[in-house]
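Engineer: Starting from these lines, generate the structure:
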Amino acid sequence: MSSEKRTRLGFVQGLAAGLALLLISGGTSGFTNAETGVAQQAGTRSAAQGGSPAESLSNAFARVAKLVEPSVVNISSEQIVRGGGASRDPFGGLLPFDFFFDIPRDQMQKSLGSGFVVDSRGYILTNDHVVKDATSIKVSFQDGRELTGTVVGMDSLTDLAVVKVNAGNLPVLKLADSDTVRVGDWVLAFGSPFGLEQTMTAGIISAKGRYIGAGTYDNFLQTDAAINPGNSGGPLVNLDGEVVGINTMIFSQSGGFQGVGFATPAAMAGNIYRQLIDHGKVTRGWLGVGIQELTPALAKSFGMKTTDGVLVSNVEPGSPAEKAGLRPGDIILSYNGNPTDDTRDLSLAVAESRVGTSAKLEILRDGKPMTVQTPVGERPAETASTTPPTERRNQGKLGLTVDDLDANSARQLNIPSTNGALVTDVEPGSPADRGGVRPGDVVREINRKPVNNVAELQSAIAGLQSGSTVLLLVIRQGQPMFLALELS
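Structural biologist: Below you'll find the model as predicted:
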């Protein structure tokens, strides 16, 4: 178990065992009138003229609390838990707080999280993990009302969900433009930590654009405002009472808050919740390309002086990218005029593109700049890949043990043909090891030339010069990727 645990906060109470679990939450914004869309002004930035800075800040906090709290809700849900024992997290061994304790089999379990009103017709934004698999949901408001909630839609990729209650004319929080939030800006977190409803804590934005390995669309705001189990789904707001983020998770060695919390940016949440309200699901853009980071070694192999851009490792047959003429080995420099500095930038930009529109890509192909227009398709559901077998034969000069690819191995590896050489072992410290080759990889190209079997790979390796850089195209768990190997 990792010493650092990625903790999703939501209070969970097992009815039979009395086990308590808590989930954290994120932020939202100032109230708006749902009919007019005009935000009620918090007026906090001009608070307390003539007072000390501390008094001004105190007054600002109090005014934000008065504005925000009527829109913040406590969400209590029940789930039937099947399957015993603690679960391991699929993201790098960091455990969500949901799985921090063993949970008995076939047990009714209660969990507690937070949320806030985003539409006066009764729509509430929260975290997916707060209401996932819920058999019943109760939503409690500051004024004492307790209403039954139903799930309108959920999006596990961003850990967001929308719950509907049968009520109207509810006070709404406005979403801020989270892209303009600055590191160092004051923020306030609202929610129900440890079941303590209508709790507010203060802190600052510690960092932006955090990637923490939670998923494809990681782009978190980091804050030191105290968020704890039970805060999940609650708003993180600025001093105007506008939501800048949705409190979602923390890093912790103890299970409690240690100054490092993460919130989903309002800019992302706004797009997600509107789709969930309108359609009950989220539709994302898709090009149909496999991409990878352009490392210094790969950049050198492709004749580039910098690592700017994203390398195309695969183009799916029949995809929008194939129709637009994209090829493996292309380097994408920008998407609709915005630089693509890494794979996350491109993934987020494509996902947020409207299906059916056209996107302009600036690319490099064989060192020559090109502009490509590609249609944006709809992202299909992901499919699972298989784990390859391991055999041993044919030691190679790069530090590879390879074997010919038979039909059975190709099926297990999710590869449509038997072309290539299957890597069954990698010598520690070898060029292949340093370059990132792994057992189970299938070598399909070497220095941009096809490899159909072991004999062709060995023939190509025999002609390599010491000190050169070798560019391999391999298939890993069904996905092509380039690797650059430095020969010492």
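
Engineer: Please count neighbours and contacts with C-alpha atoms only from this point.
Structural biologist: OK.

Engineer: Can you list the residue ranges for helices in this protein?
Structural biologist: Using DSSP state H, the helices of the chain run over 53-68, 128-131, 266-279, 296-301, 320-324, 343-351, 407-412, 431-435, 454-462.

Engineer: Tell me which of these sits nearest to Phe194.
Structural biologist: Ranking those by distance to Phe194, with Cα to Cα as the measure, places helix 128-131 first at 13.7 Å.

Engineer: What are the buried residues along the closest one?
Structural biologist: Across helix 128-131, burial judged by 16 or more other Cα atoms under 10 Å covers 128-131.

Engineer: Let me know the closest of these to Gly115.
Structural biologist: Comparing these against Gly115 with Cα to Cα places Val130 closest, at 9.2 Å.

Engineer: Contacts only, for the closest one.
Structural biologist: Applying Cα atoms under 8 Å, 6 or more residues apart in numbering, we find Val130 in contact with 10, 23, 75, 77, 111-114, 232-233.

Engineer: rewinding a little: tell me which of the helices of the chain approaches Val237 most closely.
Structural biologist: Val237 lies closest, by Cα to Cα, to one member of the helices of the chain: helix 53-68, at 8.5 Å.

Engineer: residues of the closest one that come out buried?
Structural biologist: Buried-residue list, helix 53-68, by 16+ other Cα under 10 Å: 56-57, 59-61, 63-65, 67-68.

Engineer: got the residues you listed as a markdown table, with distance to Arg327 columns?
Structural biologist: Listed next are the buried residues of helix 53-68 as a markdown table, based on distance: Cα to Cα, whole Å:
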| residue | distance to Arg327 |
| --- | --- |
| Ser56 | 58 |
| Leu57 | 56 |
| Asn59 | 59 |
| Ala60 | 55 |
| Phe61 | 54 |
| Arg63 | 56 |
| Val64 | 52 |
| Ala65 | 54 |
| Leu67 | 53 |
| Val68 | 50 |
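
Engineer: Before we compare anything, build this one as well:
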Amino acid sequence: MGSGVAYRDNIVLTNAHVVGDKAQVEIILADATRTPGQVLATDTVTDLAVVRTERTGLPQIHYRTELPRPGETVIAIGSPLGFENTVTAGVVSGLHREIPGSAKQTEALVDLIQTDASISPGNSGGALLNTRGEVVGINNAYMKPITGAVSIGFAIPTSTAVDVADQLLEHGKATHAYIGASLGRVTSALDTRLGLPVDHGAIVLAVDPGGPAATAGIQPGDVIVQFADKPVRTVEDLLGHMRGTEPGQNVRTTVIRQNQEQQLTVTIGQQSD
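Structural biologist: Next comes the predicted model:
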């Protein structure tokens, strides 16, 4: 059992691991009615899936594509352990997280939202909402208590969920631009510690050996300030610009390295399910 969110009139968005390899599922709606669901497509790279329901007229929900801010109040809704319509509340604990030990080091999951709103088995695929009722993320995973963690959960940002869901509905699969770099946010504390010449951009934390970034000459410590001739002030900017590129495309990239601006060319790679 898992959770899901209405996406279109007869489409539900959920996690790929919730539907597994099933072609048919049963959906229990908030009013307790049941309807058959057909799994249209899944994407294991981002752990997202779209399901078509026989019942139409699902409510229209606003998906907020801007990332929430750390400290912002959020609400998780789902059916943890079979307790239907369960609501838990907390705050956004952090952004741009990766699940420790995860084998998926992908650009699509570089900006996971961390929250302390309680997420339990069965919450996966449910909505993470802000106080205005807007979907800001799709609940995805949590750190188990056996690890010593307390209230550490993760959600896929809405910007990623919407992009992938639309691709799955249109093409039956999702393709992800890939540059092979782990990215971080430039903060004032980081700026002071490293003596960065800029107060914005996406700092490169690591590069995949042999990946597009490494091949282009990008190094850890570089700050990407322009990508595809568009300014990069945040990690979200870079991810958004990447979604507008195609695999094989040569993209001019400006980085700051040791107080010097350098122009590099990155050949976009491809990552797909």
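
Engineer: so what corresponds to Glu54 of the second structure in the first structure?
Structural biologist: Glu54 of the second structure maps onto Asn166 of the first structure when the alignment is built from TM-score structural alignment.

Engineer: Its match reaches Arg145, doesn't it?
Structural biologist: No - look at Asn166 of the first structure against Arg145 with Cα atoms under 8 Å: they stay out of range, at 11.5 Å.

Engineer: ok, Arg145 of the first structure - how many residues close by?
Structural biologist: Residues within reach of Arg145 of the first structure, counting by other Cα atoms under 10 Å, total 9.

Engineer: actually Glu84 of the second structure, not the one I typed
Structural biologist: Residues near Glu84 of the second structure, counting by other Cα under 10 Å, number 18.

Engineer: what does it align to in the first structure?
Structural biologist: Counting by TM-score structural alignment, Glu84 of the second structure corresponds to Glu197 in the first structure.

Engineer: ok, that match - contacts?
Structural biologist: Here Glu197 of the first structure is in contact with 74, 191 (criterion: Cα under 8 Å, 6+ apart).

Engineer: hmm, try it at 10 Å
Structural biologist: 69, 72-75, 113-114, 140-142, 190-191, 230-231 (Cα atoms under 10 Å, 6 or more residues apart in numbering).

Engineer: and the gap between it and Asp240 of the first structure?
Structural biologist: Distance of Glu197 of the first structure to Asp240 of the first structure, given as Cα to Cα, to the nearest Å: 22 Å.

Engineer: returning to that earlier point: which one (most neighbours) among the contacts of Val130 of the first structure?
Structural biologist: In terms of neighbours by other Cα under 10 Å, the contacts of Val130 of the first structure top out with Gly233 at 43 neighbours.

Engineer: is it true that it touches Ser76?
Structural biologist: No - assessed by Cα atoms under 10 Å, Gly233 of the first structure is found out of contact with Ser76, at 11.9 Å.

Engineer: any residues in contact with both of those two?
Structural biologist: 10, 113-114, 130.

Engineer: possible to save these as a markdown table with distance to Ser254 of the first structure?
Structural biologist: A markdown table is the format used below for these (distance: Cα to Cα, whole Å):
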| residue | distance to Ser254 of the first structure |
| --- | --- |
| Gly10 | 15 |
| Gly113 | 19 |
| Ser114 | 22 |
| Val130 | 21 |
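
Engineer: The residues you listed in strands, which ones?
Structural biologist: 10, 113-114 (DSSP state E).

Engineer: Count residues in the vicinity of the match of Glu54 of the second structure, would you?
Structural biologist: Counted with other Cα under 10 Å, Asn166 of the first structure comes out at 11.

Engineer: So it sits against Leu147, correct?
Structural biologist: Yes - between Asn166 of the first structure and Leu147 there is a contact under Cα under 10 Å: 7.4 Å.

Engineer: Just give me the neighbour total for the aligned residue in the second structure for Gly230 of the first structure.
Structural biologist: Gly230 of the first structure maps onto Gly122 of the second structure when the alignment is built from TM-score structural alignment. By other Cα under 10 Å, the residues close to Gly122 of the second structure number 22.

Engineer: quick one: Gly122 of the second structure from Val25 of the second structure, how far?
Structural biologist: Distance from Gly122 of the second structure to Val25 of the second structure, by Cα to Cα: 15 Å.
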